[in-house]
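>>> structure of the sequence below:
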Amino acid sequence: METKDVLASGLTYEDEIRYMNLSPFEVTNILRKIAQDGCERLKAQGKDCRVLNAGRGNPNFLNIIGRKAFAKLMLFATELAANGQDLGWRPERRDIARKFKAYLAADRSKETFFLKEAIDYAEEEIGLDVDEFVFELVDAALGDFYPDPPRIYPNTGEIVRTYLDDILIADDKSKDKFDIFATEGATEAMVYSFKSLRRNHLLKADDRIATVTPIFAPYLEIPSLNDYDLVNIEIKQSEALEWQIPSEELKKLEDERIKVLYLVNPTNPTSVAISSNTIEKIAKLVRDQRQDLIILTDTVYATFVDNFYSLIDAIPENTLCIYSYSKYFGVTGWRLGVIMLNKDNVIDRLISELPNDVKEELNERYGIITPEPEKIKFIDRLEMDSRDVALAHTGGLSGPQQAIMCIFSLFNLIDKERVYKSLVTETLERRIKNLYASFPEDYSYLKGSNKTHYYALINIAILAKERYNEEFANYLTENFLALDFLIKLASEKAILCLPGAGFSGPEWTLRVSLANLDDQDYLIIGQAIIEVLDEYYDYYQGNE
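Below is the predicted model of the structure:
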């Protein structure tokens, strides 16, 4: 068996081969242990050391006003329920908005000013009954009842829909066109979507799906699980085209055996929004040739780019859209996601066209909910399936989660000048500049309003060529595994990055999260990458 060289200490080529078969997030656990051991060695030598984990996308920035507003809401809700006692009672709807405004009247804090604006916005701009809205918020914050209806609270649903329209839809044409299901983050939304598509016989074993790659690694792994056994057809973005999709790759969608197009947009790990031209090409292909194609898109990074254009806007009837608040508002621990589906959609039509024996099977499944199960929309089947139908009445996102989701939605709707967004994007811009500061001028990061800069996908082979020459770059890729570079980076520099190949990216790429470390840490990471690359060059020179 042909082997390759190993510069990473303490491992063999066979070890590296085994690790390459793991999910990149499992590789992180191995790299973390290697980095920790490396730090201990350095400390034993009297040197300072700390592990820099640039592998995880959990942001270290977070929205403060929304959290303070939720805390203020919770204090009002509990004081209203307690009425001076330890045993509380569910508040009454009547006159609750006036009571809340009175509670806020003497407070001059930013969060109180925001809450007053939020109540006015909900009443005047969205047209909600103010007492119904405030009562729903208070009751949700208390978490004293199951969510009702389970899919999403009515007033919260209107506000979340308005927020999604604002960030995903170009104009007001979408008003009342979309149904919403609040979920425990985008990942749970994706799991629910696959599960219900399978349960409703729209995806079966050996069916084909098309996945735009590179993509968030677990999304590559779900279709291949025994639960689904799907055949994955990759639609490969091109690094040479700044991670856009070449026309010849889009032609793969003409294959009528492909049931679902599956993508993250803006992308992870490449941090690029798919161009409006490509979105239009996909929409035209679907309208002209693939009217039955289901599009499943995760838009978690949409809020980081300007003038975002989504498939849910271009071809709403075919698109099942997932969104998460986690990254933009720094709420990964809260688990706040939604599924957005056009009321007139291809999934409902495909279910209605299923063979009679399959319809009878589905009617039996959902028949415990209603005497007319065939009329249940897919958006409601998603919620029912999330609790295996029998427990659908206890489904839905918890009240406190929906309350803070509502607050964050209102925060962004009121922030017309996008002050918060500017703070976030300026932070990410500083970090990517620091990361690339040690790199050659000819190897720079991608720029433009369609770049999120949430991650950087660094191509070590190209970096090697720009810093030295093409001969060395070829030697590096021919004689080493890319994972050897990552392990050496962890062992000697205590820095963790993820392998780009695990996202179905180019083999010699590594993903750096720009979200979860301090600004100055990225200067250290960029310099460390160069220092490790120099060690490979020294090895190359010694073996010429």
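>>> use CA for all of it now, contacts and neighbours both
Will do.
>>> residue 90: how many residues sit nearby?
Residue 90: 15 surrounding residues under other C-alpha atoms under 10 Å.
>>> so what's the nearest residue to it once chain neighbours are set aside up against?
Residue nearest to residue 90 in three dimensions, not counting chain neighbours: residue 81, with 5.7 Å by C-alpha to C-alpha, 6 or more residues apart in numbering. Taking C-alpha atoms under 8 Å, 6 or more residues apart in numbering as the contact definition, residue 81 lies against 88, 89, 90, 91.
>>> to compare against the first, here's another:
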Amino acid sequence: MNAQGPGQVKLENHLRQHLSLDDRRKMERSFEAISPFEFKNELIRLASEKSKQGAATLLNAGRGNPNWIAATPREMFFMLGNFALEESKRVWSAGHLAGKPSKQGIAERMHIFLNNHETDETSKWLRSFVEYGNSRGFPPDDWVFELVDGIIGDNYPEPDRMLTYTEKVVHDFLIREICQNQFPSSNFELFAVEGATAAMCYLFNTLLENHLLNRGDKIAIAVPIFPPYVEIPELHKYNFHVINLYASGIDNRGEHTWQYPKEELDKLKDPSVKALFLVNPSNPPSVAMSPQCIDEIAQIIHQHNRELIIISDDVYATFVDEYCSLLAKLPRNTIGVYSLSKYFGVTGWRLGVIAIHPDHVLNDKLGDLPDQIQEELANRYRSLTQHPEKLSVMERLVADSREVALNHTAGLSTPQQIQMAMFTWFALTEDGQRYKQQTRDICRHRMALLYEGLGLPQPNLAYCADYYTEFDLEVWAKHHYGDAFFEFLAAHYEPVDILFRLAEQSAIVLLNGGGFAGPKWSIRVSLANLNDEAYSDIGKYLHQALESYVAAWRGQESPNGLPSS
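Down below sits the predicted model:
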């Protein structure tokens, strides 16, 4: 085995089963220590080798990138682009050169443009989008000019946090789809960012730079969770003392509910726990926190830990019926993170937003910092304002995203923001609601096909998004064959054995649930990124792999999966 870059181990051409039992388990344990997204690269290589033999089609269900897109908002975007170019050329046209669009009278010119294209269905959608802004009281020329100048992208994003009217449209979406129309006392402030990935990086950095969290502080993470939320706090820069809140709830059949028992949530009563990080609905269980859990957290905050900071990543919210974020229940404590990537099929656009209420506990905490730290922070932000001590946490977040000195170039690119406004507005329409139901139906149908292929009843989980499923081999083994069978598995195999087995024998790539801080023997299947029929095949081949363990236990095969002599 040769090292292949940081944290990676690569198998040579011989297959895993040619190794001795001890060597094989040692090799497998080396993969358990790295990120599942790095581990998947080795599984893809093995699955590709199997696929090249012509015996199987590579099926990579290890990524959450959906295989659908929202088409209508994209059509609107491209039509708006054509109008914007006409506007630029109207101002100045010299060969390949055009001018900057002009605001005066632009709303009327847009009206004429749409009338000239009224036979095009897209023009009706674009007209409705513009009229939505008018109905919200946006000055017509200002509103249309923001769209046109934004899509042309000829200016730095201004304001630096988010375009004025675009922010209001996206806010409408968040209130309806993420907060179930529960309005706080005033609007959230939004910061358009390069997806949830950038949001996480910016938030961790600003919390640390402003001493709202300090190196070594105690934080809680609701697990299982997207691995970066586990990996970032362990970096030397942060070195947080991490307390895991396990979604260890089980039903009366011993099956996972992926909810948080009271004894887990009670860990938040400790006021030395400064922050809670969660993905809700969760990744990979794909289950939203129940209203009972949310109420319990609210009670704990009000009675025991009033300054707790919550960062809630709600990327899968639209896949759950009647979803309501902690952002709505606890706006004073929660920072909301939302990415458009999964719902609208825009992972390549990098569209995300951070939401913070103006009356946030963090703004109070800034004012309570010791004088020495206040002076340090005043020096950090002095180039921005004559009164740096008055900067809110959101203003600091924006500035920190560009290392303060480049604050004037902060903000997500303006064409991306215009596309974001179109996606979120579309979601508010009747057709957008039908689109939402389509995306849910796709995931639920694939879940049914997967478990039909497995020969197992489909989980019937409350508050489930069905975007992923997390299958726990330990629960399956004990439920169907008893403790003795699982003891045999644990004695002869590593938890990732089944992933190698599926990649080598069936060209299927799944991820290890342990890499998400989930149950050690669980595996994650993405239900979003492959065609429907693939999930029947994955279920069938997963069933065969499980049966091979049963056969080995019964003495029909040796533990490495080869026929016994």
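>>> next, the TM-score between them, please.
Overall, the chain-to-chain superposition scores 0.94 on the TM-score scale (TM-score structural alignment, normalised by the length of the first structure); 531 aligned residues with a C-alpha RMSD of 1.7 Å.
>>> picking up where we left off before, preserved in the second structure, out of the contacts of residue 81 of the first structure?
Counting by both residues aligned by TM-score structural alignment, their matches' C-alpha atoms under 8 Å, the members of the contacts of residue 81 of the first structure that carry over to the second structure are 88, 89, 90, 91.
>>> residue in the first structure matching residue 126 of the second structure?
The criterion is TM-score structural alignment: under it, residue 126 of the second structure has residue 115 as its aligned partner in the first structure.
>>> how near is the one residue sitting closest to the centre of the second structure to residue 374 of the second structure?
Here the mean C-alpha position of the second structure is nearest to the C-alpha of residue 315 (C-alpha atoms, centre = their mean), at a distance of 4.5 Å. Distance of residue 315 of the second structure to residue 374 of the second structure, given as C-alpha to C-alpha, to the nearest Å: 35 Å.
>>> quick one: what's aligned to residue 527 of the second structure in the first structure?
Using TM-score structural alignment, residue 527 of the second structure sits opposite residue 514 in the first structure.
>>> elements contacting the longest helix along the second structure?
For the second structure, the longest helix by residue count, based on DSSP state H, is helix 430-454. Under the contact criterion of 3 or more C-alpha pairs under 8 Å, 6 or more residues apart in numbering; DSSP states H and E, the helices and strands touching helix 430-454 of the second structure comprise helix 414-428, helix 532-553.
>>> make it 10 Å
helix 71-91, helix 341-344, helix 414-428, strand 468-472, strand 522-526, helix 532-553 (3 or more C-alpha pairs under 10 Å, 6 or more residues apart in numbering; DSSP states H and E).
>>> hang on, the earlier thing: so which of the contacts of residue 81 of the first structure wins on neighbours?
Most surrounded of the contacts of residue 81 of the first structure: other C-alpha under 10 Å gives residue 91, at 18 neighbours.
>>> tell me the residue in the first structure aligned with the residue nearest to the centre of the second structure.
When the first structure is aligned by TM-score structural alignment, residue 315 of the second structure is paired with residue 300.
>>> that match against residue 328, yeah?
Yes. Distance between residue 300 of the first structure and residue 328: 8.2 Å, which falls inside the contact criterion (C-alpha atoms under 10 Å).
>>> give me the neighbour count for residue 159 of the second structure.
Neighbour count for residue 159 of the second structure, taken as other C-alpha under 10 Å: 12.
>>> again, but for the one 10 residues further on
Around residue 169 of the second structure there are 20 other residues, counting by other C-alpha under 10 Å.
>>> so what corresponds to it in the first structure?
Structural alignment (TM-score structural alignment) places residue 169 of the second structure against residue 159 in the first structure.
>>> contact partners for that match?
Residue 159 of the first structure makes contact with 121, 122, 126, 128, 165, 405, 406, 407, 408, 409, 410, 413, according to C-alpha atoms under 10 Å, 6 or more residues apart in numbering.
>>> filter the residues you listed down to just the buried residues.
121, 122, 128, 165, 405, 406, 407, 408, 409, 410, 413 (16 or more other C-alpha atoms under 10 Å).
>>> excluding its backbone neighbours, what's nearest the aligned partner of residue 95 of the first structure in the second structure?
Taking TM-score structural alignment, residue 95 of the first structure has residue 105 as its aligned residue in the second structure. When the adjacent residues along the chain are set aside, residue 105 of the second structure lies closest to residue 141, with 6.4 Å between them (C-alpha to C-alpha, 6+ apart).
>>> so which strand or helix has the one you found?
When secondary structure is defined by DSSP states H and E, residue 141 of the second structure falls within helix 140-152.
>>> buried residues in the following helix or strand past that helix?
Of the helices and strands lying after helix 140-152 of the second structure in sequence (DSSP H and E), the nearest is helix 164-173. Of all the residues in helix 164-173 of the second structure, those buried under the rule 16+ other C-alpha under 10 Å are 165, 166, 167, 168, 169, 170, 171, 172, 173.
>>> equivalent analysis for stretch 181-197 of the first structure, please.
Of the residues in stretch 181-197 of the first structure, those scored as buried under the neighbour-count criterion (16+ other C-alpha under 10 Å) are 181-190, 192-197.
>>> is residue 404 of the first structure in contact with residue 67, as I believe?
Yes. With contact taken as C-alpha under 10 Å, residue 404 of the first structure and residue 67 are classed as touching, separated by 7.6 Å.
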